[in-house]
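Novice: Next come a sequence and a model predicted from it.
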Amino acid sequence: MSRIRTFLCAVAALCAISAGAQAETVYHRGNAGDPKTLDAHQTSIDVEANILWDLLEGLVTYDEAGRIVPGAAESWTLSPDGTVYTFKLRANGKWSNGDPVRASDFVFSFRRIMDPQTAAKYASLHYPIKNAEKVNRGEMKPEELGVRAVDDLTVEITLERPTPYFLELLTHQTALPMHQASVERFGKDFVRPGNFVSNGAYSLAENVPGDHIKLVKNPHYWDAANVQTDVVMFYPTEDNAAAVRRFMAGELDTNYQFPIDQLPFLTEKLGDQVKTSPYLAIEYYAINNRKEPFSDPRVRRALAMAIDRDFLAEKIWSGAATPAYSLVPPGINGYTPAEADFAAMSQLDREDEARKLIEEAGYGPGGKPLKIEIRYNTNDAHKKVATAIADMWKEVLGAEVTLLNTDIKTHYAHLQNRGDFDVARAGWVGDYADAQNFLYLGLTGNAVGNYGQYSNPKYDELVKMSDATLDPAERARIMAEAEAVLLADMGLIPLLNRSSLHLVSDRVKGWAPNVRNVHRSRYISIDR
């Protein structure tokens, strides 16, 4: 009997293992590119945020519809004067190694990003926190930052002034917490698999640059019982055409971005598996304000006016984008964007004015050669836009235009590290639904998005004034005035207001379009 019993137990064990393997749900997710880093304090692009939002959870977070909901904090209160937030952490919050999530973790993390030694390019995003700017400039110690642990489960954040969009700021990846012991033990290597300790729905299992990032379900996550996907495989699908083929072959469950010129074909072939939806995003060209001839506002304005945005939107983006003549996209409640003063002109009139401006500046036919290099990150749509604009500048302005493309990681590293360039493709997705987040791109000294190093004291002063204005209508008026200053200078060239582009398989459940374009894997289930 003992042999039979042993045999039956062995069979049962094998069946259990087999059933467990079959039950494991894997979500194959195309992510448009490789992250430069998984250090939340060094990130700036959405392909990084998509991964970090799965690994880490801030005080507040987004639900599947892109709405702010409690995250690591189960509740919060705001003082009557609007300057002190008090967050109550979940008693069952844990890190992936089993350590409890404590208020001190958030204090450590905010102090780290504001510490000038960290050199976080996004630190200025959190300047609304009391003393943040002074700490970041080295004028005060990190311990003087307005973030403190009242007790193990209570985080208090004091602001410089009432900030209507502060909860939105806390959804940004730079506000995510870090496991202090791991960061201090491993230094910059804390982001490696095996070292990375997370408090979100998933933990980091593998990171193979250029191939995949593997996340596995975190059993210590406070809401692990409702996380239905066991493994998330992120793939850097910069080659959009290849990504479409992988999706159609069933290798990808979702993919972020696809060749925009294939939109009609894909819609016919895949039906409602093709998802295009408005969101807070703009395509623009950064232009080097510190380099001749682009330091001349006449040249910048001529380049902007020579671009036929209707052609870009209709012929290249197949209607999944609209022409942009402002820095701030539409859709922000209570704010009407300022527009470039040539927005109402016909394209022919714009081109005539562009020729006059370039001649006045001494360039183009009859003047000095106008040589321009357009840099862009590898993407079919970006290539086609760059090629079209190069042709427009050649035809209208007599420019000699060359193109240079690199992968997304190299492209943005070059721009953020102040590498030399003439004109460079850039995109900005709103970190929060407030015009200030887009105006932020033009602030002097902003290394995150002001790649062209535009600088105008009047612009800086107006943005600063809007931050200190409590009346919503007056604040909106000041921000619009600031935007008009930047557009008059043409410190950067707005091109298109984008839609988000996704391929989502019918077998995917829990995916919902939203203007923030946030899709956390914890809400996804796969019907195999």
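Specialist: Yep, that arrived. Numbering: from 1, shown residues only.
Novice: C-alpha only now, for contacts and for neighbours.
Specialist: Fine.
Novice: contacting residues around residue 399?
Specialist: Going by Cα atoms under 8 Å, 6 or more residues apart in numbering, residue 399 touches 364, 369-372, 393.
Novice: Need the nearest residue in space to it, chain neighbours excluded.
Specialist: Distances taken as Cα to Cα, 6 or more residues apart in numbering put residue 370 closest to residue 399, at 4.9 Å, once the chain neighbours are dropped.
Novice: Of the contacts of residue 399, which is the nearest to residue 248?
Specialist: Comparing these against residue 248 with Cα to Cα picks out residue 393 as the nearest, at 37.6 Å.
Novice: Roughly how far does the residue nearest to that closest one when sequence neighbours are not counted sit from residue 76?
Specialist: Excluding the flanking residues, the one nearest residue 393 by Cα to Cα, 6+ apart is residue 399, at 5.6 Å. Taking Cα to Cα, to the nearest Å as the measure, residue 399 falls 57 Å from residue 76.
Novice: Second structure follows, compare the two:
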Amino acid sequence: MLYLIPTESYTRLRGSGVGELYFGEGLSTVNVAITNMRGPLADLRVRRALSLALDRSGFVQVGLGGAGTPTGALTTRAAWADAPERTRKRAFEGMRPAAPDIARAEALVKEAGATGKTLTVATSSIGQDVSLLATAVQAAGSRIGLDIRLKSIAPNAFTALFTDPGARKGIDMFPLTYYDSITDPLDVLTNFRTGSYLNFAGHSDKTYDELVDRAGAVDDPKRRLAIEAEAHRRAARSLLWIPVAEWPTALFLNKRITGAPTTISYMYQPWAAEVGAAK
């Protein structure tokens, strides 16, 4: 089932005499994907420590040019537009990102016996969302006692990390920008099911799998979203992806063009049919 986000929902960020740049609602998130659960990251305390140490606000300002929102959630809030308010609150409960807590993160690393352990994060010049996030992860790790090293990957080879286990060999994490293919949180949540090809770490949680299966078998949106809220919370606790930011849809418009959508709805509707010259 497909739900389109209203195209009127946007914020005008800055303008010029020629046109305006708009940032509308999107379904994209920027994350750090965990790819190796055989080393220090097998311990949830280490994954949690990295999440606590990340400077999400700093990354949004530098890596995304200020066009984003720090998040501790695996989905965007726009993906829950069809959910009742109580369900939305339940889905995001306890996921509001805070300022980096270095002391607590360092204590978790020590508790896990991971101080001084080496981790490798992939980086690439393919985009700032990749290269600057990898650097942010390295900086966070160095502050809490981890030795995080960068492995540079050519832009034309970076996408292989998504599909080829061999390309991920020797890599513990990589920056991952993901957008929903439908405006339903289940699109993201299925990625953490046992055997999913985007479950890079090979994690398996029978209870989680049952939640996803139950949600997929329910037609009623309100009932389905209530189940997805529980799955969302459980997936967030596992930190198979460390959420960093929501990334809006960007569109530049001038006065000669009308009708173009300013949200990610452009991915799912025949938007060109609505574009026309302004009168």
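Specialist: Structure's in. What do you need? What you are looking at is a predicted structure, and each value in this text was computed from that prediction instead of being measured.
Novice: still on that earlier bit, out of the contacts of residue 399 of structure 1, grab the one that's most surrounded.
Specialist: Neighbour count (other Cα atoms under 10 Å) singles out residue 393 as the most crowded of the contacts of residue 399 of structure 1, with 23 neighbours.
Novice: What distance do you get for that one to residue 440 of structure 1?
Specialist: Look at residue 393 of structure 1 and residue 440 of structure 1: by Cα to Cα, they are 28 Å apart.
Novice: now swap in residue 383 of structure 1 and tell me
Specialist: 27 Å.
Novice: Same question for residue 55 of structure 1.
Specialist: The gap separating residue 55 of structure 1 from residue 440 of structure 1 is 27 Å, by Cα to Cα.
Novice: Give the equivalent position in structure 1 for residue 143 of structure 2.
Specialist: In structure 1, the residue paired with residue 143 of structure 2 according to TM-score structural alignment is residue 395.
Novice: Serialize the contacts of residue 399 of structure 1 to TSV and add fields for secondary structure.
Specialist: Formatted as TSV, the contacts of residue 399 of structure 1 follow (DSSP: H, G, I helix; E, B strand; the rest coil):
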residue	secondary structure
364	coil
369	coil
370	coil
371	strand
372	strand
393	helix
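Novice: what residue of structure 1 takes the place of residue 199 of structure 2?
Specialist: Per TM-score structural alignment, residue 199 of structure 2 is aligned with residue 450.
Novice: same question, residue 46 of structure 2
Specialist: In structure 1, the residue matched to residue 46 of structure 2 (TM-score structural alignment) is residue 299.
Novice: Count residues in the vicinity of its match, would you?
Specialist: For residue 299 of structure 1, using other Cα under 10 Å, the count is 25.
Novice: what do you get for residue 298 of structure 1?
Specialist: Using other Cα under 10 Å, residue 298 of structure 1 has 20 other residues around it.
Novice: how near is it to residue 488 of structure 1?
Specialist: Residue 298 of structure 1 is 10 Å from residue 488 of structure 1, where distance means Cα to Cα.
Novice: Over in structure 2, tell me which residue corresponds to the residue nearest to residue 399 of structure 1.
Specialist: Matched by TM-score structural alignment, residue 370 of structure 1 corresponds to residue 118 in structure 2.
Novice: hang on, its match packs against residue 148?
Specialist: Yes. In this structure, residue 118 of structure 2 is within contact of residue 148 by Cα atoms under 8 Å, at 5.7 Å.
Novice: okay, and the host helix or strand of residue 108 of structure 1 goes to which residues in structure 2?
Specialist: Assigned by DSSP states H and E, residue 108 of structure 1 belongs to helix 103-114. Counting by TM-score structural alignment, helix 103-114 of structure 1 pairs with no residue of structure 2.
Novice: Show the subsequent helix or strand relative to that helix.
Specialist: The helix or strand immediately downstream of helix 103-114 of structure 1 is helix 132-136, counting by DSSP H and E.
Novice: so that following helix matches what in structure 2?
Specialist: Following TM-score structural alignment, helix 132-136 of structure 1 has no partner segment in structure 2.
Novice: list the helices and strands that helix packs on?
Specialist: On a contact count with 3 or more Cα pairs under 8 Å, 6 or more residues apart in numbering; DSSP states H and E, helix 132-136 of structure 1 meets helix 103-114.
Novice: Centre of the chain to the helix it packs on, how far?
Specialist: Relative to the chain's own centre, helix 103-114 of structure 1 is displaced by 22 Å; criterion: Cα atoms, centre = their mean, to the nearest Å.
Novice: Equivalent analysis for stretch 28-43 of structure 2, please.
Specialist: 12 Å.
Novice: Where do the helices of the stretch 151-279 of structure 2 begin and end?
Specialist: Applying DSSP state H, counting those that start in this stretch to the stretch 151-279 of structure 2 gives helices spanning 155-158, 160-163, 186-189, 206-216, 221-238.
Novice: what's the closest of those helices to residue 100 of structure 2?
Specialist: Each of the helices of the stretch 151-279 of structure 2 was scored for nearness to residue 100 of structure 2 using Cα to Cα, and the closest is helix 221-238 (17.6 Å).
Novice: Next, the angle from the closest one to helix 206-216.
Specialist: Per axes from the mean of the first three to the mean of the last three Cα atoms, to 10 degrees, the angle that helix 221-238 of structure 2 makes with helix 206-216 is 160 degrees.
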